[in-house]
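J.: requesting a structural model of the entry that follows:
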Amino acid sequence: MRLVIGTLLLAVALALPPPQHSTATDQASGQVTASSHQQTDVAQMTDAELLSALIGGAAPDVPAAEVVPVPPAAEVAPVPPAAEAAPVPQTAEAAPVPQAAEAAPTAELTDAELLAALGLGANQGEPERCQDSQYVCVPYYLCREEEIVTDGAGLIDIRFGNNQLENDTAPLTHSECGNFIDVCCRDPMAKPEIKEPEYVPRCGRRNEFGVNARIVGFAEGESQFGEFPWMAAVLRVEEVGGQEKNLFVCGGALVHPQVVMTAAHCVYEQESTSLRVRLGEWDTQHTTEFFPHVDVAVAEVETHVDFNGRNLHNDIALLFLAEPVQLQEHIDTLCLPDPAVNYTGADCVATGWGKDRFDSGQYQTVLKQVELQRVGHDYCQTQLRTTRLGTRFVLDDSFTCAGAPEPLAVATTEGAPKVAQEDAKAGTVADTCTGDGGSPLACRDPADPERYVHGGIVAWGIGCGEKGIPGVYADPQRFVYWIDELISEYFQLPQSYFGLKEPVAQAAQP
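T.: Predicted coordinates for the structure are as follows:
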């Protein structure tokens, strides 16, 4: 430490003008002491003595042992030590001589006190940050190879040899530091600041392995946390026993940061002021999920103008939220379907907290999923006519169907075709049920299998999972332009929010 400081102080001392020496006459012998004619050797001075010369303005007191004696002569009396010398009588013209006692505190300064006196001490309190707050400012001698010295190398007083290391390198920079001898240096003991990558929203993203962790050991049909980030729960707020309660109404899907799509039959009789939407929900009975759910009040309910409450034709509604929700890993939107694409046969998944059976089933606490396949409109109508609906039943064009797909002819080992046996998809299990109303049927985009589009709004069915009978859904593909127009008008957008342009009807040919 002293070698480093001494080098710095020596450079400063050599830049100062040489001190003016005055002769002092020994009153007893009339001889001049050798110290009055010889300039002090700066290299042999201690830190405190050099500091005294720099900040006190007076020549340092050199101990008697360091004074070069005058060659002895019989007439010359020995020079007494400085401490025993008789004081020089003061006259009106003579300036007082500094006493040795006044210089004593300076001679006893420690390294820290010496650095502090020169303004060269280490930073105190909160360190000054630099390099986009990733580094800190420290005195130059505490930084080596862009890293703060923590082992004392080059700073400790080695009892022999040279203290300077051969591989000392220049510090990183000091351009950002306030003190002129401070440099910007990395702290090897600082914990690295880990910045989570900013989430980039993308509609139709399914987190098949969950968010943050995959949970194993579920019963059949449970989803992973955050697997379907577009899933919404529509709640009705009521006061029960003096306390506010959230009552489940139906499911829904987030299609815009401030818009949820659901079934009209769920909300057409509800006041918007009594509704709220919960996003990011998974386990309805606990709050131990990795990320919390978000509740947002409903500002306005828009049901389709042609909705029919008796037969559920045009069973679609949009809930405009009081404020936009922040999109994140477990809360994101579901894409709208392309009106020009045929989604028949697409692999889909329906989600909800509805009952597992129609008659005596129980509502689910953890979000459930069921894999389904969209089926053709005509095939669905044919299957429904085999039920109590009768042979004259007509399936409205506002509906689509999923589940219980048409059996396919497959080749046997002998090459003769046979009808494939119904599996779970076409059996008695795969279907939505009571309480799933308004929930989405998300289908893989044929052009991008990793992207899901809104393929249906759970509307109605004949029982739940009846063999060979598909479930019926309101078809968002039929309402894409209505959805886009309503959202664009509500938010007063100058153009289509979804970038859609409804085709202009061609004039009839003569």
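
J.: all contacts plus neighbour counts: C-alpha atoms, from now on.
T.: OK.

J.: residues contacting D338?
T.: Listed by C-alpha atoms under 8 Å, 6 or more residues apart in numbering, the contact set of D338 reads Q477.

J.: can you classify it as helix, strand or coil?
T.: Taking DSSP: H, G, I helix; E, B strand; the rest coil as the rule, one finds D338 in the coil state.

J.: so N308 sits right up against D315, yeah?
T.: Yes: contact criterion C-alpha atoms under 8 Å: N308 and D315 qualify, at 7.5 Å.

J.: more neighbours, these two?
T.: D315 (30 against 13; other C-alpha atoms under 10 Å).

J.: what about that one, distance to A474?
T.: 6 Å (C-alpha to C-alpha, to the nearest Å).

J.: residues shared between the contacts of the two?
T.: In contact with both D315 and A474: 263, 398, 459, using C-alpha under 8 Å, 6+ apart.

J.: got a markdown table for those, with neighbour count too?
T.: Output for the shared contacts of D315 and A474, formatted as a markdown table (neighbours: other C-alpha atoms under 10 Å):
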| residue | neighbour count |
| --- | --- |
| A263 | 29 |
| S398 | 17 |
| A459 | 31 |
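
J.: so which of those residues are in strands?
T.: Counting by DSSP state E, the part of those found in strands is A459.

J.: closest to L10 out of the shared contacts of D315 and A474?
T.: Closest approach between the shared contacts of D315 and A474 and L10, by C-alpha to C-alpha: A263, at 86.0 Å.

J.: before we go on, could you also do this sequence so I can check it against the first one:
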Amino acid sequence: MRLLSLRLPLPLPLLFLLLPMFLLRIATGRAANDVGARIVGGIPVDIRSVPYLINLRISGNFICGGALVTPTHVVTAAHCVKGVSASRLQVVGGATLLTDATGVRRSVAKVFTPKAFNTRTLHSDVAVLKLKSPLEGNNIATIPLCNSSWQPGELIKVSGWGKTTEGSKRVSQHVRSVDVPLVSRKSCISQYKMRGTISSTMFCASLPGIKDACEGDSGGPAVYQNQLCGIVSWGMGCGRRNFPGVYTSVKSVRSFIDKALSK
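T.: Prediction:
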């Protein structure tokens, strides 16, 4: 059986919900250099090239990525924060390195997840975090929500921190980005047949066997035409030839995001 890879080391409440269905690869350590996260086949970049990218922390420990869509709102994956109180969450912006002390930190006031989020299939895997104060500073900028359409084969940019090989136990401390081609819905559904459900809120992208996202990249942005069009969600392994990465489509969950932004 191939390993299903949620793109983060799971918070314990959600982990217990998912264990009956999936064999998960999770990091047991809580320190930043033990977290299961990475961009497969990417290159190191400076945060100035992806200023909307934030790293999300639970009780100070890196857990996921996210995208700043207004100065006080971050979009991430629901499975990163479901079951976690806002008081334990913190976002860090403007930091190229996970250990960068110059990054700007903000606490989270509220966590919004959709009622439609399914912990088994990861349908509607999206969350909005409302910050206690605006996230502003050097190398920090917002990114607009998606209003574009694309064709299979076009590229999206995915960014995050993490491992460079699937079996690695350590993450890269340096943010990385990778451009991956979009996979047709028909092809993705066929490849995941009997392995997982590609729901109406999902799309797929990867360069088989070469470029992909992986654990810990969860919640991070998938960018097309300088817009936030996807959220890293899950996949079967990482960078595997017959299993592309699966993303939440921002356009498909736009009504939920817009409602959360108004609160």
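
J.: is it possible to export the shared contacts of D315 and A474 of structure 1 to TSV including distance to A116 of structure 1?
T.: Shown next, in TSV, are these (distance: C-alpha to C-alpha, whole Å):
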residue	distance to A116 of structure 1
A263	75
S398	83
A459	79
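
J.: nearest to T303 of structure 1, of the shared contacts of D315 and A474 of structure 1?
T.: Nearest to T303 of structure 1 among those, with distances taken as C-alpha to C-alpha, is A263, at 8.4 Å.

J.: what residue in structure 2 is paired with the closest one?
T.: A263 of structure 1 maps onto A77 in structure 2, with residues paired by TM-score structural alignment.

J.: corresponding residue for A442 of structure 1 in structure 2?
T.: Mapped onto structure 2 by TM-score structural alignment, A442 of structure 1 lines up with V223.

J.: list the contacts of that match.
T.: By C-alpha under 8 Å, 6+ apart, the residues touching V223 of structure 2 are 156-158, 229-230.

J.: please apply the same query to V234 of structure 1.
T.: V234 of structure 1 makes contacts with 248-252, 275-278, as judged by C-alpha under 8 Å, 6+ apart.

J.: with D179 of structure 2 instead?
T.: Contacts of D179 of structure 2 by C-alpha under 8 Å, 6+ apart are 42, 155-158, 211.

J.: mind filtering the residues you listed down to those shared with structure 1?
T.: Mapping the contacts of D179 of structure 2 onto structure 1 (both residues aligned by TM-score structural alignment, their matches' C-alpha atoms under 8 Å) leaves 155-158, 211 still in contact.

J.: correct me if wrong: G239 of structure 2 contacts I210.
T.: Yes: contact criterion C-alpha under 8 Å: G239 of structure 2 and I210 qualify, at 5.8 Å.

J.: anything in contact with each of the two?
T.: V40.

J.: these two: which is more packed in?
T.: Each of G239 of structure 2 and I210 has its neighbours counted (other C-alpha under 10 Å); G239 has more, 24 against 14.

J.: how far away is the more buried one from L228 of structure 2?
T.: Taking C-alpha to C-alpha, one finds G239 of structure 2 at 22 Å from L228 of structure 2.

J.: next, count neighbours for H377 of structure 1.
T.: Residues near H377 of structure 1, counting by other C-alpha under 10 Å: 16.

J.: hang on, it packs against A402?
T.: No: using C-alpha under 8 Å, H377 of structure 1 is not in contact with A402; the gap is 9.6 Å.

J.: give me the neighbour count for P476 of structure 1.
T.: 28.

J.: could you find the counterpart of it in structure 2?
T.: So P476 of structure 1 corresponds to V250, using TM-score structural alignment.

J.: quick one: contacts for its match?
T.: Contacts of V250 of structure 2 (C-alpha under 8 Å, 6+ apart): 145-146, 228-231.

J.: I'd like those laid out as JSON lines, including neighbour count and distance to R57 of structure 2.
T.: JSON lines is the format used below for the contacts of V250 of structure 2 (neighbours: other C-alpha atoms under 10 Å; distance: C-alpha to C-alpha, whole Å):
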{"residue": "L145", "neighbour count": "20", "distance to R57 of structure 2": "23"}
{"residue": "C146", "neighbour count": "19", "distance to R57 of structure 2": "25"}
{"residue": "L228", "neighbour count": "28", "distance to R57 of structure 2": "21"}
{"residue": "C229", "neighbour count": "25", "distance to R57 of structure 2": "23"}
{"residue": "G230", "neighbour count": "30", "distance to R57 of structure 2": "21"}
{"residue": "I231", "neighbour count": "31", "distance to R57 of structure 2": "17"}
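
J.: understood, closing this out.
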